[in-house]
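Peer 1: Everything below, folded, please.
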Amino acid sequence: MDLVKGCLPLCSWLQNPVVLQHISFVFHPKWKLDELESAMRDLIAKKKDIQGELDHPQNRGKLRSNQLQLWLNKAGEMEDKVNQLLVDYSEGNCDAGSWFQNCYSRHKIGSEAFNLKEKITQLTAQQLEIRFTDIPPPKPVPESSKTVGKNIISNVDLACSYLADETVDIIGIWGMGGVGKSTLLKKIRHSLSGDANMGFKHVLFIQASKDIQMEELRKQIAKSLQLEPSAGKEDIFNVLKISNFVLLLDNIWEEVDLIDLGILHPYSDNNSTNQYKHKVIFTTRSEDVCTKMGAGEKIIKVECLEPDEAWDLFKHNVNLDVIESDEKFKEIAWQVMEKCGGLPLALKVVGKAMSNKKSVQDWEFILSSIKNSGTSEVQGVEESLFPILKFSYDNLPGNIQQCFLCASILGWLLMKDDLLLFWMGLGLIGDFVDLQEAYCNGENILKTLEESCLLSFDDDGCVSLHDVIYEMAVWIASGCGMNMNKWIVKKYDWSTVEIPSINAENWRSADRVILSGKMELLPILSHQCFDLLCLMIQSNSCLKNIPEGFFRQMPNLTYLNLEGTCIKELPKDIKCLVNLQYLNISSTNISSLPKELVYLKKLQYLICRYLEGLGKVDEDLMSRLQKLKVIDIFPSGWVDLEQLKKLKKHVKAIGMRVVSKEVLQQLSCLPTTWLYLYNLDIISLPFDTLSCKMHGFLQFLIIESCPRLEQIVMYGRKTHLNILIILNVEKLSNIIWRDLLPSDFFHVLKQLLISGCNLDNLAWVLHLPCLYQFQIKDCAKVETLFYIEEREIQQQEVSENRPTFPTLQILQLYNLPKLVSISNFALDFPRFPSLEVYQCLNLKKLPFKSDINNNQRMINIDCEREWWESLEWEDNTIPSHLWPNFGRDENPNECTTSGSE
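Peer 2: Prediction:
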């Protein structure tokens, strides 16, 4: 009886509804999940009804109420949380571990499901009034942008009329530098990308310059045709001779041999009976070049702007509110505009430079400076404007002025990222806590220069500089703070047969020497070059050794870049460079770092990227280089665990090979940039140990041959990753995302290569905003690359903010024997990428939408003839917009991303 009495309180406690609820969490979590899914289905149904009304034609063009938008956002959040909880339940093992752990896991899942269900039920029951407001009309377009460009429009129309004329084959556009020739050519190119493309299969826009070589022009054409970079004129000729094409050749300075480019000359006998249209349009500063190129009477001269158009363009670039606030401002602005001589480039550059000046005194000072700039001392129409353009340069902070001059004069050598690293090596960016801060500072400098119209970049990230701006930079450097006589800048012609001679005497007083191209021998220096601070000898496969004693003659050198040469070792006299702060020997034939580097006590940047066989770096070397900020020995080199601990004290960026779990753990405390994980004994890889740290700036990651790796876990923090390569990780079947969408996580990823893996689904790749190239190969089990549920397809169809593959230009599929479908729905390709398909014989359909017919651009497909002929088409008009190429080897063995070469 006493026992029964003792149990009564316990029975009463167990009958408490709250207690029973918690017990049910432990013993029946699946019931709670089923109830949660049922509530979620009700919410989704309501959301679909609302979405259907929002998408009704009569409601398009209207703004939804804030309350309605808030409800939709919450519904989306609830859906994500439910899906994540279901994933956690399916992936977690609630029956594993100790009894306590088991109970805790089941209770956690059950309680979260219960709480979510309560919130979802309340959200579903919420009464909503679907109200809209009309979108306010756009702000009036400034008058300047309405009227500027009348001459351009008429010239575009004239050029298009020439292109439509079957008797016209070559068209010349000429005018002074900065007058708008390139702008006109780009407008013509744009007009040919729409409905009025006149049936041209290829519209080739190629940029030349004063000293450009024929080989570089051929490379540009080959790239536009999706040919190999090494393609010669015969390869280009064979493609173009059976195509309608127009070549837009910008900024030539002398007659160009079209046949040497691989272009069938429009006037040749072979073309007289050709059924295809072959047209060439070029721009030049010289009317004589137009005549030599055979343009005949079909020449368009681009004139400077008339005063009214010049005024409109100037107002468009300056601060319009300031000008219109006072007649005095307007009077001064008009006089400044007149000094620009109607030259669009000057109007834009000077207008941008004045846009932040807000006092009459500032404007009067600017006008006085321009009037007293001494324009009469400079010869030539364009050159007479250098002092006026220089005002924009003078408006820059001191360190940005130096950055501009270096970028202008050396721009043809550097990509965007290389330019930032160059500035860092020269000390122009200043000190920084980590590489991310340095890049941010550099990006801000680039932004300032771009907003000032002094610098721009092409689609490939290379420096793109207007010739007039380049000439102005040389003029500034020569007479305004930098002695150009102390610069030796030479780009040797790759077609040169003879070894170019170098006058060693010129090195005596030089402070910067920049050499590129075909050069087999360096000069024998018999004298000290005390002024030499910067030496760049890049992209030279002919240079195989450095003369003994060469470095002994430059005791004050601080910057040395030998990237892309074929030197096999650094001479012992490298130890004489006791003031060296930057050393780059990337992509050379050097296989080990000489022990003499220990004498370089001031060395801050050691860049040894892509050195085959580098292996472990000498321990003594790392311990004695106490000034190192950046060490990049990716992908072959590494330092051991003890050295990593020492580097932790001062290094601000490190790239290397990871050889063990212990090294990987230590790297989690270091600012990593480029990492190569090879043959690590790990089952799961939490991504935050690589890049999501306080000072992490991981840009390039390779994961290869990790035999036990099953999953990669992405935690809720953005990365800076540009390139991701996953190779031969056969057990990898799952990528888990925590608290962040893949498109947000990989928000700057440009290249993705997956090979030898068995990932279940790659749908997370679809919306990556910056993805340029995607390659997947040797994945034996993959059947569908991109699979999403039906409800997601419907949501995607009504979403205008999440296009598939927004920037993709290259899609490569190699050796996927079980692949039957690229996706289970039709894909958008805004950029219409080139497609490469090899050894995917079970793939019978391509996921192009029927409205591909509305795009006038052909899509290149490299493939096997057998596969192409076996394809099935739901819309028989689609093949006419695809261009199959059967010329490439049908079993590519070396398919890599350009970033990993």
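Peer 1: Going by C-alpha atoms from here, please, whenever you check contacts or count neighbours.
Peer 2: Fine.
Peer 1: And the helices in the stretch 551-700 of the chain?
Peer 2: Applying DSSP state H, counting those that start in this stretch to the stretch 551-700 of the chain gives helices spanning 619-624, 641-647, 661-667.
Peer 1: Please compute how far the second one lies from its chain's middle.
Peer 2: Just to be clear, that refers to helix 641-647. In this view, helix 641-647 has its centroid 33 Å away from the chain centroid, taken as CA atoms, centre = their mean, to the nearest Å.
Peer 1: now the other sequence, so there's something to compare against:
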Amino acid sequence: MGNSFSVEFPSCDQPFMPFLCGKRKYIHNLEENLGALEKEMQDLNAMRNDLLKRVSKEEEIQGLEQVKEWVSMVEEIEPQANRLLDESVSEIQRLSQYCSLIPASTYRYSEKVLMILKRVKTLRTKGVFEVVIRRALPPLAIKMPPIQLTVSRQNLFERACNLLEDKNVGALGIYGRGGVGKTTLLTGIKNKFRLAAFGLVIFVVVGSEVVESIQEAISNRLGLQWGRETKEDKAAAILMALKGARFLLLLDDIQRGLDLEEIGVPFPSRENGCKIVVTTRSREACDESKWVDAKVEVTCLSPEEAWDLFQETVGDNTLRSHQDIPKLARVVANSCRGLPLALNLIGEAMSHKRTVREWRYTVHVLASSTAEFPDMENGALPILKSIYDNMTNENIRLCFLYCALFPENYDIRKEDLVNYWIGEGILAIEVRAEAENQGYKIIYDLVRMRLLMEVRHGYCVKMPGMVRELALWIASDFGRQIEHFVVVGGEGIHHMPMVNDTGLVRRMSVTSTQIQNISDSLRCSELTTFVCQRNRHLKWISGTFFRWMTGLVVLDLSFNRELAELPEEVSSLVLLRFLNLSWTFIKGLPHGLKELKSLIHLDLDYTSNLQEIDVIASLLNLQVLRLFHSVCMDLKLMEDIQRLKSLKALSLTVRGSSVLQRLLSIHGLASSIQRLHLSTETTIVDGGILSLNAMFSLRELDILGCNIPEIAIDWKSTIQSETVNLSDTEKIPQFQNIRTMTIHGCECLKDLTWLLLAPCLGDLSVSECPQMEEVISKEKAMAKLGHASEQPFQNLTKLVLDGLPKLESIYWTPLPFPVLEYLEIRCCPELRRLPFNSESTIGNQVQMKIEEQLIKVVEWEDDATKQRFSHFNNSDFPQMAEDPKMDGLTSESYPLQNIDQVWTTGSGKKAVQSGLHATSVTMECRTHRVLTPDGPISNMIDTPGKRKVKEMLFNFKDEARLIGISGMIGSGKTILAKELVRDEEVRGHFGNRVLFLTVSQSPNLEKLRALIWDFLIGHEAGFGATIPESIGHTRKLVVLDDVWTRESLDQLMFNIPGTTTLVVSQSKLADPRTTYDVELLHEHEATSLFCLSAFNQNSVPSGFSKSLVKQVVGECKGLPLSLKIIGASLKDRPEKYWESAVERLSRGKPVDETHESKVFAQIEATLEKLDPTSKECFLDMGAFPKGKKIPVDVLINMLVEIHDLEDATAFDVLVNLTNMNLLTLVKDPTYSYTTFYVLVSCSHFYSLNHS
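Peer 2: Predicted structure coming up:
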């Protein structure tokens, strides 16, 4: 066959001529491509075989996921290539005749050969792996509760699993009477399949809750956040998030048929591979859910299986303790009627009963209870009642019933339960510490009896659904007075509960509802406990409502974040003993509060708007006072608190050295402090050491922006020894209590060696401490303890290290970290060793967020450690080229990487096309953190401008100052502002007191004002309060980015002496004399920036047309954003392509000279180079709010849904748009999604206006 050929077509074949001429190169190179394909496939197969040999060398290792995926792709492409090679003989013969009889089919064959050849070459390139295996995690990598299954239950479980594995079964219904073991089976299914191929497993306890509550539970698992969206809006967002994901949804205890479309859940199908499992007591609920494909009934156990389970639960020791007990135990087991729940709970309750009298009593109780309630619909409750009757004393019974006051599946904090019980007087012990101990002992007993389950590392408990049903039944006088306990909750509740006889209500709980106001419609004179918490829209409570509650002793209004005041009528609650107002927006305590002489517990934690609390001096019986992240302690407040002679537990916020020193000198106050927040401007002058000795009740320490060179404990003053071991900590009890430690912005602190003596520490977070060199110093440990052999952090579950530029060591040897669950390390450039080996964290599922740069340079203990831990770093997404000079150029409103608190408020407008919504600013975090630089930033943009603005900032007078930076979109004004707040001289001038906020087009001005006022004045003052004289002597800088109107600026400016406001805007909002106009780049600067984007160097490469570069740069008009976007679009393109781009840019030059049209023209030119699908996808992204961080999965699902793309294609589109600088890749470890895309400002405007 020759090197060329020609074809002569008869006239009838003329329609094929243009087709053939345009594609002849594929046919012309066919023989060459076939030869290359055959050779490449041989090499690829050899690589695959070598790789598999490397993976299988050891038995206890498993291949990395990327290796498995690569091998899978090779196995997928191999038969395709072989098929093409098998057909090659006939195709070559056809060409050898210099005429193709079927030109279209020949072309298609040639094109397939070329496509497969390219894919094979790509696979060969990607098939180089330095690490191909990692040691398999032990089976207990995910902790699971033990599941007890009898023989029949095991068969049932296997049947259910087999149905789920059937591709024709998308949804499975499990039904059976209450207590029969449905939830146990569902939990077993979750445990089995969460380790399988499902990307997402969601477990929701449904119960009587409405659609909105189910949506809320699913949204929490997905990381979606809501404002005031409708049920339909939420359904659209959930549907978008779940589409394209392979999920397993487990819905426990549905009580009626569910409409998946109403919730927003995609229907499971053979194609999407998703599965849904529901449990219900009613087969009718399965039948009403038309999407259920298969059903499984769970029945009671046979007598013999029931006896086997009961024996196993009671235990041989008890059964053998008396010869008559086995017979009586048989009777008890038969009374349980084959219900596994009853057998387990009653068996556990009887496992410590070793006298015949106790067993006979139980037999009697079971017989009488079932006889008393023979016709109950839920026959399990009379049987389970014997557990309640067998409780040892009245206190544990009352405490058990109290737990039913919370919604189903609710995590109840143990500390809250104990405080409620003490408040109600259930634990009526004069010494509070003894009452607390008794409360925790009762919780322990209820957990042991399986009536409560521990969750959240043991800090909370949860009541199983059937047990809660039992408690509510008993509390309502066995169903005769159902209004004794009124419990409502869930997103579907918009009004207070309707009660027929308000005089019957004894306890009421209203939790996590949409209620906005509480009127006087409920007149519950006998109510003793009212828990009304987490109702995020509750703003107002009627005074008359409280006037009728004269018997109230416990009132919990916590986490009602919009509640700003209490009515004066609260003074009528003369019996009130417990009041919780934490996490509310309360501004002041009503004067009538001083009448509450019985009050023993007042919780005001995280009430940052609280202005004054003078009434506290009148509450002489207070035992607990909590002011953590609330009103700052001053000498007047200290005097008031000293009057509280019964005070046992105190939480405080302290700002100022004199107040702290005075506080620590008063032994009675210092010894009662459980939680302490040291705020900014607190300096330790006495030897430079913060001593914790006096605070021996301390549980949580939070230090923010304080000048504290060292934190220490003088253990010699506590024990008579020259050395101390960690095993000796019972001699120094104060260290046993510390659970949480947070340190931020302490510039002098070098180590935290004292933590060796805090063995129970569970949560440690250290950030922005520029002098921190070691977490635990070996040298100091030797000097203080006389040895360095003890292992700290045995109870640590969370460790965060961020912004520690000098940190070199966490600990000098590897540590086991037996309970660690979360590790985050960022901005620690000198850290080279991590305290891990291959045995660290064994048995835990650890979520790790470690900077990729650290992963690259860390010196692992050995190869096994490297293989075990290095894979935790997220490398599944495309990495953007790092260029500090280009930092932030793609996004006007992109927050500073190293500012821990950048507040951004959005418009909250709906994202119409995607169903997603902007998230408004939250008030979770109350502290203002110090800014630190993330390394040298080359101020390529506007160096003269930076100097000019610095001159204006430093020209500081005693009155308030307003300075402006203005400029067109894409000119780099926000970048200039960011560089200024990172600048060492600027930070030094303002003493690191800098606040950066992004305002945007439709800001929440009220919340922004609160944040700024809090930053300028502090927690102890509200709007309009008298400004302390000392405030004027402190310089502070407030940077307001992206301000759109003068009206917004006027509301956000406070004329406080010593404060400078820097406003960044498109138009001039400040005095022109103090406003710097960001200039466009000059030709030399513009060329350098353009070349960085187009050529990865700051000049035109040798041999490339400088004339072409000059023409393109000229068309960009000096706009940094345009230069970067156009440069990226022309990267690696031939000069001919550049010539067409110049021509396109020239024709696209706008008629007018507005900055929007200039940038739009450049973006439009870039879009011309995109394929149609990518262009349409880009335009659809205008539906998202400006600056919105969009999870990768959400974007992919949207593109798959709207444009009918494959997942891989959608991902390729995102990578393409990112490479063109139309999207920015962002990683944020504080969210459940770790990777996001942000549409750059100008791109957002363009997509919004052209879609």
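Peer 1: any chance of the helices of the stretch 551-700 of the first structure in CSV, plus distance to residue 882 of the first structure?
Peer 2: Listed next are the helices of the stretch 551-700 of the first structure as CSV, based on distance: least, CA to CA, whole Å:
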stretch, distance to residue 882 of the first structure
helix 619-624, 55
helix 641-647, 53
helix 661-667, 46
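Peer 1: got the ones you listed as JSON lines, with mean neighbour count columns?
Peer 2: Converted to JSON lines, those look like this (neighbours: other CA atoms under 10 Å):
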{"stretch": "helix 619-624", "mean neighbour count": "15"}
{"stretch": "helix 641-647", "mean neighbour count": "17"}
{"stretch": "helix 661-667", "mean neighbour count": "16"}
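Peer 1: Just give the nearest non-adjacent residue to the alignment partner in the first structure of residue 356 of the second structure, would you?
Peer 2: When the first structure is aligned by TM-score structural alignment, residue 356 of the second structure is paired with residue 360. Closest residue to residue 360 of the first structure apart from its sequence neighbours, by CA to CA, 6 or more residues apart in numbering: residue 329 at 6.5 Å.
Peer 1: quick one: the one you found is in a helix?
Peer 2: Yes. Counting by DSSP: H, G, I helix; E, B strand; the rest coil, residue 329 of the first structure is part of a helix.
Peer 1: That one against residue 363, yeah?
Peer 2: Yes. Using CA atoms under 8 Å, residue 329 of the first structure is in contact with residue 363, at 7.3 Å.
Peer 1: picking that back up, against residue 265 of the second structure, how distant is the corresponding residue of the second structure for the residue nearest to residue 360 of the first structure?
Peer 2: Using TM-score structural alignment, the equivalent of residue 329 of the first structure in the second structure is residue 325. As judged by CA to CA, to the nearest Å, residue 325 of the second structure and residue 265 of the second structure stand 52 Å apart.
Peer 1: now residue 123 of the second structure
Peer 2: 36 Å.
Peer 1: quick one, which of those two is more surrounded?
Peer 2: Counted by other CA atoms under 10 Å, residue 123 of the second structure and residue 265 do not tie: residue 265 has more neighbours, with 22 against 18.
Peer 1: and that one, which of the three is it?
Peer 2: Residue 265 of the second structure is classified as coil under three-state DSSP.
Peer 1: ranges for the helices of the stretch 1151-1251 of the second structure?
Peer 2: For the stretch 1151-1251 of the second structure, the helices defined by DSSP H, counting those that start in this stretch cover 1155-1167, 1172-1180, 1192-1203, 1207-1219, 1241-1250.
Peer 1: the strands in the stretch 1051-1200 of the second structure, which residues?
Peer 2: 1059-1065, 1075-1077, 1190-1191 (DSSP state E, counting those that start in this stretch).
Peer 1: tell me which element the residue opposite residue 475 of the second structure in the first structure once aligned falls in.
Peer 2: Aligned by TM-score structural alignment, residue 475 of the second structure pairs with residue 477 of the first structure. Assigned by DSSP states H and E, residue 477 of the first structure falls within helix 467-479.
Peer 1: Pull out the buried positions in that helix.
Peer 2: The neighbour-count check on helix 467-479 of the first structure (16 or more other CA atoms under 10 Å) flags 468, 469, 470, 471, 472, 473, 474, 475, 476, 477 as buried.
Peer 1: Kindly reformat the helices of the stretch 1151-1251 of the second structure as a markdown table containing mean neighbour count.
Peer 2: Formatted as a markdown table, the helices of the stretch 1151-1251 of the second structure follow (neighbours: other CA under 10 Å):
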| stretch | mean neighbour count |
| --- | --- |
| helix 1155-1167 | 21 |
| helix 1172-1180 | 18 |
| helix 1192-1203 | 21 |
| helix 1207-1219 | 19 |
| helix 1241-1250 | 19 |
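Peer 1: Tell me which of the ones you listed lies nearest to residue 527 of the second structure.
Peer 2: Nearest of the helices of the stretch 1151-1251 of the second structure to residue 527 of the second structure, taken as CA to CA: helix 1192-1203 at 46.9 Å.
Peer 1: so what secondary structure elements neighbour that closest one?
Peer 2: helix 231-242, helix 1172-1180, helix 1207-1219, strand 1235-1239 (3 or more CA pairs under 8 Å, 6 or more residues apart in numbering; DSSP states H and E).
Peer 1: The shortest one vs helix 1192-1203, what angle?
Peer 2: Angle between the axes of strand 1235-1239 of the second structure and helix 1192-1203 is 60 degrees (criterion: axes from the mean of the first three to the mean of the last three CA atoms, to 10 degrees).
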